[in-house]
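*Asks:* Next come a sequence and a model predicted from it.
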Amino acid sequence: MTTPSRPVRVGVQLAPQHHSSYAEIRDAVVRLEDMGIDVLFNWDHFFPLSGDPEGTHFEGWSMLAAWAEQTSRVQFGPLVTCNSYRNPELLADMARTVDHISKKDGDTGRLIFGIGSGWFERDYVEYGYDFGTVGSRLDALAEDLPRIESRWSKLNPQPTRHIPVLIGGGGEKKTLRLVAKHADIWHSFSDVETLNRKLAVLDEWCAKEGRDRSEIEISTAVRADSGGDYSPLDAQLEAGVTLFTLSITAPDLDFAAAESLVRWRDSL
């Protein structure tokens, strides 16, 4: 197996649609950090994406501020925040603040700024945002990313360090160009064949943008129902993926799958 160009990391997306109390989410964060998970994610929606559509759900950025205070080692962030839901200047300030909250003695902050253009229509309709089209939402993201980056440079205090930007999505004409221009991490839901094709497209965009693609960490989603068989991840690792993220949600939090993924990481 080819030696990875950067450390292999394990992430867990802990869905805030817990269908239970926040206390269970808080306890899960402790367990996952103690387990050795490298990155904890939530998401930025206002309603459950699975299970009872009217089930309990919590706002993502308020939760991230709590995680910043609660944790001491893991990196964390939204997978992903929706660009449409907040003024980009405000979003930059929120991210900077959460990053500072997460700074422990002598260290830097630990926020990963995951962002995308948005897709869940119910969020838009019920909260009064203009849903627009896929194209218009991507165009807005392209306009707002430079504003977010500029605001970080103007804030007092500035972020504790360069906040890593994660962009989610696989659109080859617009999204991957934004990845080449702005992202430190690219996240997708791709099998190996699709991943290799999209990485070739990303290489082309990086060349056009004057970017070294090796600067971008490649991230992918992991199936919770793998039964402990992570051999497909070996192929993704060979393709260049180094951040593997499992999504878990209540009422049945599958800590066993997360533990298995950590063991796979540690066996490399």
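*Replies:* That came in fine, so what should we check first?
*Asks:* only C-alpha atoms for contact and neighbour calcs from this point on.
*Replies:* OK.
*Asks:* okay, now the residue lying closest to residue 120 once chain neighbours are set aside: neighbour count?
*Replies:* Nearest residue to residue 120, sequence neighbours excluded (Cα to Cα, 6 or more residues apart in numbering): residue 45, at 7.8 Å. Using other Cα atoms under 10 Å, residue 45 is surrounded by 24 other residues.
*Asks:* And the helices in the stretch 101-250 of the chain, which stretches?
*Replies:* Secondary structure of the stretch 101-250 of the chain (DSSP state H, counting those that start in this stretch): helices located at 121-127, 134-154, 175-182, 192-209, 231-239.
*Asks:* Same question for the first one: list its buried residues.
*Replies:* This points to helix 121-127. 123, 124 (16 or more other Cα atoms under 10 Å).
*Asks:* Use this one as the comparison:
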Amino acid sequence: MSSSHVRIGVQLQPQHAQYAAIRRAVAEAEDIGVDVAFNWDHFYPLYGPPDGEHFECWTMLGAWAEQTSRIEIGALVTCNSYRNPELLADMARTVDHLSDGRLIFGIGSGWFQRDYDEYGYEFGTAGGRLNQLAEDLPRIETRWAKLNPVPTRDIPVLIGGGGEKKTLRLVAKHAHIWHSFSDLETFVRKQEILAAHCGDLGRDPGEIERSVGAPKGDPAEVGPPLVDAGASLFTIGVGGPDYDLSQLKSWVEWRDSL
């Protein structure tokens, strides 16, 4: 098992909590030693009471940029459908500067229909949303180069999902990080498909960091098989109202023991 590049993330789900609790959780996560803090880009809770407390993604990332000093921050993931791509690029560039170059630009094509219906976006089809993402990613990258000032760094793009024909090809073309939502066996198989897309595009698949949701269980038992399969970023999801970070601590301790 190669352990030199294992990183630990936390997804502080912005649901069922007052913002003061989220603020405290971000501070605690940084103190614990996490590498990345993510939120998510939705307008309503994904589980629990459907009309529970919830906060918006990108304004929160701006606050995190000022509150934190070491960790990377980002959305796991932002929804391409909710903002004009030129505006989204500018928002990301701004958070990149606010954070002194600590933004990870996580993006996906969207899936939660209630967000679309309640906020007046056209839901369409999964294929259509992926096609739109394919059109918008080059626009985002082009806008970054036009902005004044330009981003502080080549902003890392994280793409989440495992669709074999469209999503993984977008990963091969645009992403610095691929986030997989799959189990170990599927993760291994989809990496082979990703490598094939990289071959078609002339890209080294080793340039793409593999990110996974941290599975339940003892990190020392469930982590190594995923590391052996190529995963190096493990993210623990935590929800409100109290943001119990005990599992996160276990994963950070495992990382530090490697």
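*Replies:* Yep, that arrived. What you see is a predicted model; the values in this text were computed from it and never measured.
*Asks:* quick one: TM-score?
*Replies:* Put the two chains on top of each other and the TM-score (TM-score structural alignment, normalised by the length of structure 2) is 0.98; 258 aligned residues with a Cα RMSD of 1.0 Å.
*Asks:* follow-up on the earlier one: I figured the residue nearest to residue 120 of structure 1 hits residue 60, correct?
*Replies:* Yes - counting by Cα atoms under 8 Å, residue 60 is a contact partner of residue 45 of structure 1 at 7.2 Å.
*Asks:* Which residues are in contact with the residue nearest the centre of structure 1?
*Replies:* With distances taken as Cα atoms, centre = their mean, residue 79 lies nearest the centre of structure 1, 3.2 Å away. Taking Cα atoms under 8 Å, 6 or more residues apart in numbering, we find residue 79 of structure 1 in contact with 13, 41, 42, 43, 44, 114, 115, 168.
*Asks:* Give me the three-state assignment for the equivalent of the first one over in structure 2.
*Replies:* So that's residue 13 of structure 1. Residue correspondence to structure 2 (TM-score structural alignment): residue 13 of structure 1 is matched to residue 11. Secondary structure, DSSP: H, G, I helix; E, B strand; the rest coil: residue 11 of structure 2 is strand.
*Asks:* any idea how far residue 11 of structure 2 is from residue 146 of structure 2?
*Replies:* Per Cα to Cα, to the nearest Å, residue 11 of structure 2 is found 31 Å from residue 146 of structure 2.
*Asks:* These two: who's more crowded?
*Replies:* Neighbour count, other Cα under 10 Å: between residue 11 of structure 2 and residue 146, residue 11 has more, with 22 against 11.
*Asks:* these two touch, right, that one and residue 37?
*Replies:* Yes - with contacts counted by Cα under 8 Å, residue 11 of structure 2 reaches residue 37, the gap being 5.9 Å.
*Asks:* Could you give the number of residues near residue 111 of structure 2?
*Replies:* Residue 111 of structure 2 is flanked by 15 other residues according to other Cα under 10 Å.
*Asks:* What is the equivalent residue in structure 1 for it?
*Replies:* Using TM-score structural alignment, residue 111 of structure 2 pairs with residue 119 in structure 1.
*Asks:* ok, so what distance separates the nearest residue to its match once chain neighbours are set aside from residue 169 of structure 1?
*Replies:* Using Cα to Cα, 6+ apart and skipping the chain neighbours, the partner closest in space to residue 119 of structure 1 is residue 134 (7.6 Å). Using Cα to Cα, residue 134 of structure 1 is found at 12 Å from residue 169 of structure 1.
*Asks:* Pick out whichever of these two has more residues nearby.
*Replies:* The neighbour count for residue 134 of structure 1 versus residue 169, taken as other Cα under 10 Å, is higher for residue 169 (20 against 11).
*Asks:* what do we get in structure 2 for that one?
*Replies:* In structure 2, residue 169 of structure 1 lands on residue 161 (TM-score structural alignment).
*Asks:* nearest residue to that match other than its sequence neighbours?
*Replies:* The shortest distance from residue 161 of structure 2 to any non-neighbouring residue, by Cα to Cα, 6+ apart, is to residue 180 (5.7 Å).
*Asks:* In contact with that neighbour: list those residues for me.
*Replies:* Residue 180 of structure 2 makes contacts with 160, 161, 162, 187, 210, 211, 212, 213, as judged by Cα under 8 Å, 6+ apart.
*Asks:* likewise residue 229 of structure 2?
*Replies:* 184, 187, 188.
*Asks:* From these, pick the one nearest residue 118 of structure 2.
*Replies:* Checking the contacts of residue 229 of structure 2 against residue 118 of structure 2 by Cα to Cα gives residue 187 as the nearest, at 33.7 Å.
*Asks:* now what about stretch 154-164 of structure 2, what contacts it?
*Replies:* By Cα under 8 Å, 6+ apart, the residues outside stretch 154-164 of structure 2 that reach it are 76-77, 96, 101, 103-108, 167-168, 170-171, 174-182, 190, 193-194.
*Asks:* Break down structure 2 into its strands, ranges please.
*Replies:* Taking DSSP state E as the test, the strands found in structure 2 are 7-12, 36-39, 72-75, 78-79, 103-108, 157-160, 177-180, 209-213, 231-238.
*Asks:* Turn those strands into JSON lines, including distance to residue 62 of structure 2.
*Replies:* Supplementary listing: those in JSON lines, determined by distance: least, Cα to Cα, whole Å:
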{"stretch": "strand 7-12", "distance to residue 62 of structure 2": "15"}
{"stretch": "strand 36-39", "distance to residue 62 of structure 2": "12"}
{"stretch": "strand 72-75", "distance to residue 62 of structure 2": "10"}
{"stretch": "strand 78-79", "distance to residue 62 of structure 2": "14"}
{"stretch": "strand 103-108", "distance to residue 62 of structure 2": "10"}
{"stretch": "strand 157-160", "distance to residue 62 of structure 2": "18"}
{"stretch": "strand 177-180", "distance to residue 62 of structure 2": "21"}
{"stretch": "strand 209-213", "distance to residue 62 of structure 2": "23"}
{"stretch": "strand 231-238", "distance to residue 62 of structure 2": "20"}
